[in-house]
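Asks: For reference, the sequence and a predicted model appear below.
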Amino acid sequence: MVEREFRVACLDEARRHARFLFAASVILNALFLLSDWRFAGTAHFVVAVSARFVVVALSLFCLVAVQIATTPIRMDIVYVIWLWGVSIAIAVLVSSHSDLALFVVMLLPTVFYLAVPIPFAWLLAGGVGSSALLLYGYLDLSGGWQLAVGLGLAVAMLNIMLALVAARTNRAERRFWSVVRAERDANEKLRASEDILENTFQAVPIPLVVASLKDGHHIKSNEAARRFYGGALGLPAAVSLCDTCLGEADSEALRARLRRDGMATDFETSVTVANGDMRQVVLAAAVTPSVASPNVVAALVDVTDRRVAEQQARYAASHDALTGLPNRAAFHDALEVALARRHPGQGICVLLVDLDGLKDVNDTLGHDAGDAALVETAHRLDALLDHPAILARLGGDEFVAAIEGPDPIGLGRRLSQAILTELRRPILHAGRHFATRASVGIAACPDHDCSYGELMKDADLALHAAKQQGRNRAAIYAPAMRQLLLEKAALNRAMFTALVEDEIVPYYQPKVSLITGRLAGVEALVRWRRSPHSVLTPSAFEAALTDPELAVLIGERMVRRVASDVRGWIELGYDCGRVAINLAPAQFTHRDLAPTLLRQFHAAGVEPSNFDVEITETVFLGRSSDHVAPVLDELHRAGVRVALDDFGTGYAGLIHLKQLPIDTIKIDQSFVKDIERDAFDTAIVCAVIELGRKLGMRVVAEGLETAGQARFLRENGCELAQGFLFFRPMAAQAMTDLLRAERADTAAARLALFQII
């Protein structure tokens, strides 16, 4: 394989050599042809001239043949044809025994061995064959065998020596070719490696610079570095690249690290580029050995945009996008620092500000108006606060401020009044004026608590108290607020346990017709049966009913139990009339209240027309009739009647009787109690009865305790009543017994009721 590669590699050289050899053969033999004219007139002349012509013709033929020989084997064949042809022709010539004949016998094999570049085996065969032919043509046995033997030995010795020389030459040529080829391959690999290294160096998108460690002069750089640095890389040799780009302090710091450690990573600095801009970069550099002096290879990453993005991200993470104020996380960190550095005699007051009615602004004027209100509130609060106050938006409509001073409570009280006054001023948006209000909760350190979490809880409790007191005011935290919160939390936990243990049960209070004396319906009242001998009324757990989640769970439990009881009474054939179920205001926070109730009626197998729902006027607190009406309309369309409980004691107006599908008005017991001796109560009750009659609504009087109250109500047209005068609220089993007795002796029961009245 190696020999073949050698022959292929030497093909062009062999062709050039052959052309020279064959051309020389043509020229020399043509000259010899002229010298052969000395044999003119002799018998040998014709032989000599013919042989010369053959050699010249054969050499010309081979000279042409080598031009079209495209492979080493074809070249070898041309050489062999020439060698044997010339050998035969010259063997004929030397038969003349001229003076030059013996010289030719010895010279021609030498030419073949030294000048014909064919494989050694072919060359040896050709050299020996040529010597044999020449010796045969030259020898004349008539001269004695001793000369022939001597000449033969001389020719044999010549062939041996020439074969050794040819073998050594062949080996030397191949060894030289191998060395040259290895060197050429090594150089090619080196050039390829250098090209790859250079291309990689130039293609790296990160700026790379090679500079002198001693003086910082620029040596080499890639395309990215030239684009980044610009003209800064074309500095005069006397100017230091490090000092120019990094600055004296950073440049010296970098050199010191490189001399000490041999490398530097994560070296952050500022770099000045050609146009004078300052760029933030992270630089990595390493010292590389050099013959003259050590060099530094440095790579840098431009982090200017990243640092800007990080700053923007940090700002976005710590500030509110709408108002630009710090957010909850930033306020937490700032207040923690302020609490930690608080000096003796100094206090910190936290004011939690909540906008009242922002939802109404969003619903009526749009969220753009709500956003404008938030932005304007932020500007006004910021204008009221002096440094080092902290102001933040916690989210939604909540803002918080923290101020430091020697009298934090007094400072907070004065600032809260300024906030309330400032936020009452109308806001102009899109050509319309609207106003917002605010409630403020105040807590202070060290008066209350001095940890962030507890201080914020105190302020939140104070804010809740301000809202409970009617909103648009400020409240200062008091320990009793936390106690109420703890009690409410304990009550809520107890109520969740009561739901799990099935302690929430309905009690039923019948409604009596003051006209017929018959049972006219039932109101289901929620009770908490804590033990067989302890049943609590809603007044004991009223706070739990204000919790939306608990209110929904208790309401669902009551509906399931009541629907089940009604189903049982119907199956027994008892007529209980319509059963009223009370809906807590917190249940109206769920838009699917009506579908849920109807699904529960359907699941129990009872018709919606067997039920009333009773609502108090407190359902309108914090919401409009537009929010309540869809729920009641859906129930009313399904056959459920709607009763307005405690009419006249709440916050609603007569407009709700027009806007809502009200079927029944219930007169609160506070008006019934003194109906016989209080002219004001008498007038109110009579007015409500008359109002109900004119509007086609039924009127139910609650809390009847005396026969005189019953007679007055009947005489003034009130149809229905309920109270201790007739029945106290009773458990489901007692109600079942009452219904059984009602069906068994209706006339006797009616007579007993009339006797009471």
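Replies: Great, that's in hand. Numbers count the residues shown, from 1 in each chain.

Asks: From now on I want contacts and neighbour counts done on CA atoms only, so please keep to that.
Replies: Fine.

Asks: Using the three-state scheme, assign residue 391.
Replies: Of the three states, residue 391 takes strand according to DSSP: H, G, I helix; E, B strand; the rest coil.

Asks: so how far is residue 74 from the spatially closest residue to it that is not a sequence neighbour?
Replies: Among residues not flanking residue 391 along the chain, residue 401 sits closest, at 4.4 Å (Cα to Cα, 6 or more residues apart in numbering). According to Cα to Cα, to the nearest Å, residue 401 and residue 74 sit 102 Å apart.

Asks: Same check on residue 343?
Replies: 107 Å.

Asks: who's more crowded, the two?
Replies: residue 74 (14 against 11; other Cα atoms under 10 Å).

Asks: Quick one: residues in contact with the helix or strand harbouring that one.
Replies: Per DSSP states H and E: residue 74 is located in helix 72-93. The contact list for helix 72-93 (Cα atoms under 8 Å, 6 or more residues apart in numbering) reads 7-8, 11, 14-15, 18, 47-48, 51-52, 54-55, 58-59, 62, 65-66, 69, 101, 108, 112, 116-119, 122, 126, 130, 133-138.

Asks: take a look at this one as well, against the first:
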Amino acid sequence: MTHWLLSTREQVSAPIAAQLANGLFGSLPIFIGGVINSVAVAAVAAGRMHTAPFIGWLVFEALLGLVRIGVVQSSHSATPERLERLRHLASLLSVAWATSVGVGALLCLTSGDWVLATIACLSTAAMVCGICLRNFGTPRLAAVMTFAALAPCALGGLMTQEPSLRIISVQLPIFMVTIFSASFGLHRMLVSWMTTTAELERSKALNETILQSNPDLTLILDADHRIVFSNRQPEELVCQSVLTGRDFCSVLEEKDRPAAAAALARAQRGELTSFTTCFTRPTGEKLWFDTVVNETSDASGRFIVVARDITRQKHSEERAIWMAHHDTLTGLPNRAVLQDRLDAALMQADGRILAVDGDAPGHALLIVDVDNFKIINDTLGHDGGDVLLRALAARLRAAVGHGDLVARTGGDEFALIVAARDDEALHRIAARIYEELREPILHGDRVMECGASIGASFIPLDGPGRSEVMKAADIALYAAKAAGRAQMKIFEPAMMDEVERHQAMITAARFALKRKTILPHYQPKVCLTGEGRIVGFEALLRWRDRDGHVRGPDAIQAAFNDPILSVAISDYMLEMILNDIEGWVADGVAFGHVAVNVTSGDFRPGGIVETVLDRLKARNLPASCLQIEVTEDVFLDKGALDVERALKRLSHHGLRIALDDFGTGYASLSHLTQFPVDLLKIDRSFIGQIGAKGDAEAISSIVINLGHCLGLEVIAEGVETVQQQEHLITMGCDTGQGYLYARAMPAADVSGHVREHEAARALIHMRQA
């Protein structure tokens, strides 16, 4: 029953329903007034009538009032579960109280005391009003209480002796219906108001949560641009004072205020506008905000300002810009910055020329390349190389003046733009650089020596544009390396000719290789200790130029220093030589063997030395038909161990190894025992001076004797006269090679030359016989 009394037909949420039911414990003045009034009326009635019913009514009202006050008092500190029970108890007590009021009024109406009846009726009407005012949150309870209070009054009107009082019995039902209608109407209004208020509260709470959770700073400005709301506290921002009440522009730094004022003006015209502002914390840290300003749509003239923190994005952009213009390892500017500075220096130089300002400072470009950087990387690892590059960058910065540029252009190469008008100024700068580099660099427990070659060019003397100036410095650097490294060379026009000649050689070699116009020629080697028979040939490179002329290797000498091109040429030559040998073997030509020249590059992985045995086997050719000729510098290369293993493998399979140009290099005698050398070739520079210089004869004799002592065959190359041949025979030289016997010939002429040589030998033998 109490659930029904406290419920309503309106669909409301549980919190609102509880709030409505809690009206039982509210409106304390009305509640206390009703309790006191009912007790007072009962007391008056008991005092006037002195009968048991009236005295009982007084006692009941007093006790009921005390209980009801106790229940209301308990509700203030009750738990939710106990409060629910107190609501039901309070509703029952309220109905009991209203019934008591109604019964008391009935007693007063039927007592015959019209003063008492008037007091009771007026009191009951007042208490009904209190019931409606206090309990319209629970209209069913209010209706029951009203009925309980007024129904006995209507019954009392019918029971009185006075006919005029019976009109109460007619009026009271009408009054009750009116009261019921008003109670339920007020209830609906209350529920609607409470529901709307709750929705507004939820919406407000949601908006506040969104604003507080939003990482963006949100401000609301009034029409005068003063801040009336902020979702951030001052300590969260860069400002130290309260934002609310301050003029928006006054919060910003001076430099950003014009942009803010313009944005507010555009927003007032209905435009959505934005600007970027920066705050500086007391610590010096900068915070960047992308700020959007928009006017509200409620015609209040207010503005919404949303500022998004883009500090991290700004830092990322600045970092990206920095990385786009700097080297990450050394922190130096990169090639892009170098090019911009070169362009600026060239424009500045053009301005000086137009102004004929001879006193203005000139500039020069220096390109610095670390000597032997690959060796450092190979021995100490890339960590050691990085340490070296960072140290070199710091020392280059220390060596140049303020305003000069030091940039890293890639790998182990740096570029400097310095103020210098002449060679003397450049040499002073170079001296400072080499002085800085003289100090060793420590890497762990290792000490690294840092050497560098420098090429320099003047701006704009050595070129009207950036590429020409850089090319001139590159050419000077190439000249510095060619001259022995660890020095500076200043560009001279003659250097350009050398570079162009070098490039022309490379281009010619590539053209000949592509067109397959490289072809081997063969120069015979003749035995000096026997009857002059041909014991073999040396394969010499020849190539046809664009005009069809046959040219020697000197015309493409630069190609043999190119690690890729030289291997490609050697591979092509070997293939052509093996084709020729295969043909001679098939034709029964007694060619003996063919000596093939190889370089240090041919010993690298993938070089021809690794494939010689496989190629001979594929063609079913004996190893004795081929000889390998190496020069002394092969033994001195950093890959000497690989060379030793390769030569021993070839020697083990029957190939003979010849040491070419012996006596002109830096090989020691220990190399003759360390490496599997079978033949020594005396350089033509000694043979050509036999008969003219005693030193040449002495050296040749020593080499021949040394070779024989070591069990080696000795070959003299460059034999051009009979006198030279006679001297060599006297010295005991084994084999001769040179123009005296024949020039290098194409493969097609070899078989004919062998037949002619054998026929000439036979004729000489017959004459001698």
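Replies: Thanks, I have the structure now. Predicted model, so just to flag it, every value in this text is computed and none were measured.

Asks: TM-score for this pair?
Replies: The TM-score (TM-score structural alignment, normalised by the length of the first structure) is 0.68; 712 aligned residues with a Cα RMSD of 6.5 Å.

Asks: filter the contacts of helix 72-93 of the first structure to the buried ones?
Replies: Among the contacts of helix 72-93 of the first structure, the ones that count as buried by 16 or more other Cα atoms under 10 Å are 7-8, 11, 14-15, 18, 47-48, 51-52, 54-55, 58-59, 62, 65-66, 69, 101, 108, 112, 116-118, 126, 130, 133-138.

Asks: Just give me how far the longest helix seen in the second structure sits from the chain centre.
Replies: Counting residues, the longest helix found in the second structure (DSSP state H) is helix 167-213. Centre-to-centre, helix 167-213 of the second structure and its host chain are 63 Å apart (Cα atoms, centre = their mean, to the nearest Å).

Asks: Repeat that for stretch 80-100 of the first structure.
Replies: For stretch 80-100 of the first structure, the distance to the chain centre is 94 Å (Cα atoms, centre = their mean).

Asks: tell me which residues in that stretch are buried?
Replies: 80, 82-96.

Asks: residue boundaries of the strands in the stretch 601-750 of the second structure?
Replies: For the stretch 601-750 of the second structure, the strands defined by DSSP state E, counting those that start in this stretch occupy 626-631, 656-662, 679-682, 713-717, 735-737, 745-746.

Asks: Most remote residue from the middle of the second structure, which is it?
Replies: The C-alpha centroid of the second structure is most remote from residue 161, which lies 105.5 Å away (Cα atoms, centre = their mean).

Asks: sorry, back to before: going by distance to residue 488 of the first structure, which of the buried residues of stretch 80-100 of the first structure wins?
Replies: When the buried residues of stretch 80-100 of the first structure are compared for distance to residue 488 of the first structure (Cα to Cα), residue 80 wins out at 119.7 Å.

Asks: mind checking how far that closest one is from residue 188 of the first structure?
Replies: Residue 80 of the first structure is 36 Å from residue 188 of the first structure, by Cα to Cα.

Asks: Ok, residue 146 of the first structure next?
Replies: 62 Å.

Asks: and what of residue 264 of the first structure?
Replies: 35 Å.

Asks: The two: which has the busier surroundings?
Replies: Between residue 264 of the first structure and residue 188, counted using other Cα under 10 Å, the more crowded position is residue 264 (19 against 12).

Asks: Could you say which helix or strand holds the more buried one?
Replies: strand 263-272.

Asks: From the contact counts, what lies against that strand?
Replies: helix 241-246, helix 248-261, strand 278-288 (3 or more Cα pairs under 8 Å, 6 or more residues apart in numbering; DSSP states H and E).

Asks: change it to 6 Å
Replies: Counting by 3 or more Cα pairs under 6 Å, 6 or more residues apart in numbering; DSSP states H and E, the packing neighbours recorded for strand 263-272 of the first structure are helix 241-246, strand 278-288.
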